[in-house]
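Q: Generate a structure from the sequence data that follows.
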Amino acid sequence: MVSGTAFSVVAGLFGALASSSAKLAVGADYVTHGCKVFVELWLANPHLIAQAAVCSWLPVLLRLGCGGMVITFNAVMWTFFAKALRYSASSARATVTSAASNYISSAILGKALFGESHALLWWVGISLILCGLLLLHTATSRADLGDTERKEK
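A: Presented below is the predicted three-dimensional model:
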């Protein structure tokens, strides 16, 4: 059976995919540049009038497609997050795990898709979040401690 942690990690990944899709849908530079690269790769002569025709309607289709992906990825993210809440020992554990997964996935997607880089302070912050997540996952709950104390008596 899959644990709540796995559902939380997948929810964070889909949240990052949704925000990356939103950035692609709204950011004009990425779509226009992608159209020009597409035309240069697939057309034999990129200086033809066809480039202007393709690049006038293709960005609109790409933006609509990315908008659809935002909705889809968000729906899938909420589905996995609801399952994570159901199968986790606590809602805090599911929430923090999902957030950490989202931050890490966003950093990877930002670097891969947009060439972004993060400052040292960002990496220090994510390291602190991961340390807190480690503590959260390795700490025993109060209910477990209460059961242990009752058994000792």
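Q: Please make it C-alpha for all contacts and neighbour counts, starting now.
A: Noted.
Q: mind listing the helices for the protein?
A: 4-26, 28-42, 49-87, 91-114, 120-138, 142-152 (DSSP state H).
Q: other SSEs contacting the fifth one?
A: Applying 3 or more Cα pairs under 8 Å, 6 or more residues apart in numbering; DSSP states H and E, one finds that helix 120-138 contacts helix 91-114.
Q: angle of the helix it packs on against helix 4-26?
A: Here helix 91-114 runs at an angle of 40 degrees relative to helix 4-26 (axes from the mean of the first three to the mean of the last three Cα atoms, to 10 degrees).
Q: From the contact counts, what lies against helix 91-114?
A: For helix 91-114, the packing partners by 3+ Cα pairs under 8 Å, 6+ apart come out as helix 4-26, helix 49-87, helix 120-138.
Q: Measure how that helix sits relative to helix 49-87, angle-wise.
A: Using the same axes, to 10 degrees: helix 91-114 against helix 49-87 is 170 degrees.
Q: how about helix 91-114: buried residues?
A: The neighbour-count check on helix 91-114 (16 or more other Cα atoms under 10 Å) flags 93-110 as buried.
Q: ranking the helices of the chain by burial, who's on top?
A: helix 4-26 (a mean of 23; mean count of other Cα atoms under 10 Å).
Q: One more, please, to line up against the first structure:
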Amino acid sequence: MTQFNPNTDVLARIDAGEFNNVSPPTVLSLLGEWSKDQPGISDPRFFREAVAQLWVLNQREKNSEPVFAVEGLPCVLPLPPGTVRSFLVTGLESAITERYGSERAETEIRNFYLLMLDAGHGMALTLSPFGVEVMTDICTFILRGAVLDDSTEVFHA
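A: Presented below is the predicted three-dimensional model:
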């Protein structure tokens, strides 16, 4: 397991991809440990990473590997954490920033991510049904676009 040093900027390291090859449960544990010493977390990177890691876990459980598939399409969308973070930044955060302006963007993005998260059994963090719906919509849009114009890297089944 990666050594945890609370004096480093964990969110910057995660966002930069330093933990992309670390298992989602380990990254979620790292976020949990880091958050214990952070009163009132508002940084969207924290919520973005939680959503990304939970989505990767969700799809790994559903498809036996971290890929997104749509029935009837001849390919799947690989879901490495960095790619999922990019989907969230470009497909969600940029739209929220455009709608609310840069002054309100951070708060609105955080609030949207909070709607996507839920405390599951034993208070474990999970994606809410809304979170699953949002991620499904984003990935379906990307995968369908890739099938139609081949602009996104996908693996053909």
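Q: What's the TM-score once they're superposed?
A: In this superposition the chains share a TM-score of 0.31, using TM-score structural alignment, normalised by the length of the first structure; 68 aligned residues with a Cα RMSD of 4.0 Å.
Q: just to revisit the earlier point, for the helices and strands packed on helix 91-114 of the first structure, which one sits closest to Leu145 of the first structure?
A: Set against Leu145 of the first structure and scored by Cα to Cα, those come closest in helix 120-138, at 13.3 Å.
Q: Pull the residues that contact that closest one.
A: If you take Cα atoms under 8 Å, 6 or more residues apart in numbering as the criterion, helix 120-138 of the first structure is touched by 93, 96-97, 100, 103-104.
Q: and with 7 Å instead?
A: 93, 96-97, 100 (Cα atoms under 7 Å, 6 or more residues apart in numbering).
Q: Dump those residues to a markdown table, plus distance to Ala75 of the first structure.
A: Below are those laid out as a markdown table (distance: Cα to Cα, whole Å):
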| residue | distance to Ala75 of the first structure |
| --- | --- |
| Arg93 | 21 |
| Val96 | 19 |
| Thr97 | 18 |
| Ala100 | 19 |
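Q: Which two among these are spaced furthest apart?
A: Arg93 and Ala100 (10.6 Å).
Q: list the helices and strands the host helix or strand of Glu133 of the second structure packs on?
A: Following DSSP states H and E, one finds Glu133 of the second structure within helix 129-149. Judged by 3 or more Cα pairs under 7 Å, 6 or more residues apart in numbering; DSSP states H and E, helix 129-149 of the second structure is in contact with helix 102-116.
Q: What helices and strands are in contact with the helix it packs on?
A: Helix 102-116 of the second structure packs on helix 44-63, helix 94-100, helix 129-149, going by 3+ Cα pairs under 7 Å, 6+ apart.
Q: Can you say which of those is packed in most?
A: Greatest average neighbour count among those goes to helix 44-63 (a mean of 21), per mean count of other Cα under 10 Å.
Q: what's in contact with that one?
A: Residues from elsewhere that reach helix 44-63 of the second structure (Cα under 7 Å, 6+ apart): 11, 15, 24, 28, 65-68, 79, 81, 84-85, 106, 109-110, 113, 126-127.
Q: packing partners for whichever helix or strand comes after that helix?
A: Downstream of helix 44-63 of the second structure, the first helix or strand assigned by DSSP H and E is strand 67-69. When contacts are defined as 3+ Cα pairs under 7 Å, 6+ apart, strand 67-69 of the second structure sits against helix 44-63, strand 75-78.
Q: okay, those in TSV with distance to Glu33 of the second structure next?
A: Shown next, in TSV, are these (distance: least, Cα to Cα, whole Å):
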stretch	distance to Glu33 of the second structure
helix 44-63	12
strand 75-78	28
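Q: if I read this right, Ala69 of the second structure contacts Leu77, doesn't it?
A: Yes - applying Cα atoms under 7 Å, one finds Ala69 of the second structure in contact with Leu77, separated by 6.5 Å.
Q: Chain neighbours aside, what residue packs nearest to Val96 of the first structure?
A: Nearest non-adjacent residue to Val96 of the first structure, counting by Cα to Cα, 6 or more residues apart in numbering: Leu133, 6.7 Å away.
Q: what does Ala69 of the second structure give?
A: Nearest non-adjacent residue to Ala69 of the second structure (Cα to Cα, 6+ apart): Val76, at 4.8 Å.
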